[in-house]
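1. what's the 3D shape of this:
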Amino acid sequence: MREILIVGGGYAGFYTAWGLEKKLRRGEARVTVVDPRPYMTYQPFLPEVVAGSIEARHAAVSLRRHLRRTRLIAGTVTDIRNADHTVTVRPASGPDYRLTYDILVVTAGAVTRTFPIPGLSDEAFGLKHVEEAVAIRDRLLTSFDRAASLPRGPERRKLLTVTFVGGGFSGVEGFGELLSLATALLKHYPELTPEELRFHLVEARGRILPEVGDRPGAWVVRALEKRGAQVHLNTQLVSAEHGHVVLSSGEEFDTGLLVWAAGNASNPIVHNHTDLPVDERGLLIVRADLGVGTETDPVEDVWAAGDDASVPDLAVRRPGAHTVPNAQHAVRQGKRLAKNVLATLRGRVTENYVHHSLGVVATLGLGRGIFQYRRLVVKGFLAWLMHRGYHVLAVPTWERKVRVLAVWATAVLYGRDVVSLASVQQPREAFVSHGNPRRSDQPADVPAQ
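-> Here you go, the predicted model:
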């Protein structure tokens, strides 16, 4: 059997493996997926995980549950040497080791792009993984509990201040959903008032949501500001040490929650630790059929898709155009990649990846959204329904669709769950501090005579 090795179990990797499982004949090839996480994160649901509209586990699709004929390795690929047809794997425990392959599929995805801003690494949360979304929600809920027990003043004001950096889809959707949650929480905290909430969205460019037009983007800014948010355009984060935010505009304030959603960067595995061809952005050079290399200099039996690949965008009919790194493309590239790998195994011709955009849709909080397809723009409640409808159809497997729909239906009747489980991040604290029995070297209490 030929060995097909898939580096990364995100959108593109999951759908490639899933597609191969469905079509491979018994004994035709063996598929292996290497990923440090045992699940694929459906990232469009992370803003709703932040807001408590979706359970965290429902935004994660188990690899073992759905890839039953695929060998799964929990580890990180640290080096790719196509000259030797080997990759180096770093498992969760134990020494590094090498895997060999006949066919390589690189879908390692991108990483969060950061800058050397003072305090950023100590104070900020990312918004790329389920764990981060849960931590952001728990931090807000815990801050409300703490603020309600404090008198008005700097400490209470800091706890009720939230700052997001990044005005792309991830940042704006997470910001809008968390603002919706915070506003809804106020009815449970009579000690707090709406005027005490401070929500800041910081964007380095002169507009947010670059995927939509200028007018819809400006409408989103106005809609957020009407809800009490402050949007800082043409502004950069200068410092965040000890939660004290300094902006390039000169404004300063303390924040109890800082979320960094300022875009993606190429994966270091692809950028620095491979002999495969990469472009100036650190992305793998890919042909239209998702094969690595160029038409004149192809790399045999190596494929790539998703955020770590520079895929030509044939749909726009503009020379040099490449697909944008989003879930809509990654899912469809994974499906096409599986078909093309099968085609090469069976001596057939591969097909180019072409996908015409279905439009863009974003949630801005419960009951609020925006949708744009070319010149058609839908705003408000209808766009929010379109967002939910599209993503419940797009999330893989019927099992996940049903679970998500069940949570949404429950929320209609009973509202969102507002319990913080921040203590789960230190699960042994109560046991260690209160539950330990007396040590044998400690003297026993002597009863009074």
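
2. For the rest of this, base every contact and every neighbour count on C-alpha atoms.
-> Noted.

3. give the contact list for Asp289.
-> By Cα atoms under 8 Å, 6 or more residues apart in numbering, the contact list for Asp289 reads 337, 340, 350-353.

4. Helix, strand, or coil at it?
-> Per DSSP: H, G, I helix; E, B strand; the rest coil, the local secondary structure of Asp289 is coil.

5. quick one on the thing from earlier: take the contacts of Asp289 and keep only those in helices.
-> Secondary structure assignment by DSSP state H places 337, 340 of the contacts of Asp289 in helices.

6. Of the contacts of Asp289, which is the nearest to Val311?
-> If you rank the contacts of Asp289 by distance to Val311 using Cα to Cα, Tyr353 comes first, at 8.5 Å.

7. Go ahead and confirm Gln236 touches Leu247.
-> Yes - with contact taken as Cα atoms under 8 Å, Gln236 and Leu247 are classed as touching, separated by 5.8 Å.

8. this one as well, want them side by side:
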Amino acid sequence: MPRILIVGGGYAGFYTAWKLEKWLSANEAEIVVVDPLSYLTYQPFLPEVVGGSVEPRHAVVDQRKHLKRTRVITARVTGIDHAAKTVEVTPEIGAPWTESYDQIVVTAGSVSRTFPIAGVADECFGLKTIEEAVAIRDRIVANFERAANLPAGPERDRLLTFVVVGGGFAGIEVFGEMRSLASALLARYPQLTFDDTHFHLIEAMGRIMPEVSLETSKWVLKNYAERGALVHLDTQLKSAVGGVCELSTGESFESDVIVWTAGVMATPMLKNTDLPTEERGRLRVKADLRVVTAEGEVVPDAWGAGDVSAVPDLTGKGVGGFCVPNAQHAVRQGKQLAKNIVASLRGEGLTDYKHDSLGAVAGLGLYVGAFQSGKVAVKGFPAWVMHRGYHGLAIPTWERKVRVIGNWGMNFVLGRDMVQVLAREYPRVAFETYASRPKGSPEAPAGKPAEKPEIKGAKGLDAPTYANPAPEPANK
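-> The predicted model follows:
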């Protein structure tokens, strides 16, 4: 049987494998998915994970549970040799090995695109993974807990100042969810007031959300202003060293939570392949999702889709003539890619990918949203309902739909869960603090608690603290 190897198990890769299982019989092809994670992350839910409205595990889809006939390899593809039809597979533990294939599907996705700005790599959170979303949520809640015990001053201001860099959909949505979460937390901390919290969104362009009309984007700005959140337009972040945000306007403020959402780029793994890429590092593909050379010649047995590929936008609306890197395109490209692979195996004709978006919808925090379709704009609560309805149905598998929608129902009745579990980053601290050690042990001298490791980049926020024990007898 021909072996179809899929590099990446995100939207495009997962849907390609999922539909191939549906449309191919068990003896028509062997399907293999290689991804460093064992799950698909439904990224449109990451802002709601930050806001505490979606349970983190509900925003991911288990590959092995839903890909019944696919061999799933949890490892990283670190090189592709298409001339030999092999990939180098590197696991987290163990030696790399070579995996052969007959057809390759490159859907390796994207990573956060950053610029060489001092402090960004050390201080900022991205918003591409479920782990980042959970960490942002826990940090916000933990900061409120710490700030409530401090007098008014610079340290409390730093803990309660929250910054988002990037005014696209991801940045606008997480900004709104962070503001919504903070407003809900204030009810639990009478020591703090609304004026103690400070929210800044930094956007280099003169407007936010280019996917919607200027009028709708201005409404979003007005809504955020009414909620005490400040948007800096035509402004660039110049430095974030030590959590001190220095802006191109000359403004400066200190923050403990800086979220970077200023764009994505193709996974750098493509540098280690002989497949053709374009100037931005993306895989070159035709509208039918076959890989092509710069001269337009088809590379046999190679396919690409999703953020990692430069897919032509046949509607003419895409930036630079290509589909924008978002979930809406990646999901549909994965489905079309599976159809075309099945057609190629059966000697049938291929179909070009073409999708004309019906609109854009964004959640701006609990009960607030914005929707745009052509000249039709919906704002406020109705748009928020549309946002939840669309994504509740769009997340793959009925199992995940039920979990997410059920969780929303419970939150409506019981309220969202706002307990932080920052201790998960160092779960052994409590055990090590009190664990008995041999007398004279250099790791932890008798009568002294184990040292708590510092969380890199979290100024003033070390690992979870516990009550220091009283000195104990040396012979315990």
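
9. Next, the mean deviation of the helix or strand containing Ala184 of the second structure compared to the first structure.
-> Under the assignment given by DSSP states H and E, the secondary-structure element containing Ala184 of the second structure is helix 169-186. By mean Cα distance after the TM-score superposition for the first structure, the fitted helix 169-186 of the second structure averages 0.6 Å away from its aligned residues in the first structure.

10. my read is Val61 of the first structure is in a strand, agree?
-> Yes - checked against three-state DSSP, Val61 of the first structure lies within a strand.

11. how close does it sit to Val33 of the first structure?
-> Summarising the geometry, the distance separating Val61 of the first structure from Val33 of the first structure, computed by Cα to Cα, to the nearest Å, is 14 Å.

12. Between those two, point out the one with more neighbours.
-> For the pair Val61 of the first structure and Val33, the greater number of neighbours falls to Val33 (25 against 21), based on other Cα atoms under 10 Å.

13. My read is that the more buried one contacts Ile73, right?
-> Yes - judged on Cα under 8 Å, Val33 of the first structure makes contact with Ile73 at a distance of 6.2 Å.

14. need the strands for the stretch 201-350 of the second structure, in chain order.
-> Assignment of strands within the stretch 201-350 of the second structure using DSSP state E, counting those that start in this stretch yields the ranges 229-232, 237-239, 244-247, 252-254, 257-260, 264-266, 283-284, 290-292, 298-304, 309-310.

15. Does Val368 of the second structure touch Phe381 like I think?
-> Yes - checked against Cα under 8 Å, the pair Val368 of the second structure and Phe381 is within contact range at 5.1 Å.

16. Those two: which has the busier surroundings?
-> Counting neighbours by other Cα under 10 Å for Val368 of the second structure and for Phe381 shows that Val368 has the greater number, 21 against 16.

17. Quick check: the gap between the closest residue to that one other than its chain neighbours and Gly306 of the second structure.
-> Spatial nearest neighbour of Val368 of the second structure, excluding adjacent residues (Cα to Cα, 6 or more residues apart in numbering): Gly380 at 4.6 Å. When Cα to Cα is applied, the distance between Gly380 of the second structure and Gly306 of the second structure equals 31 Å.
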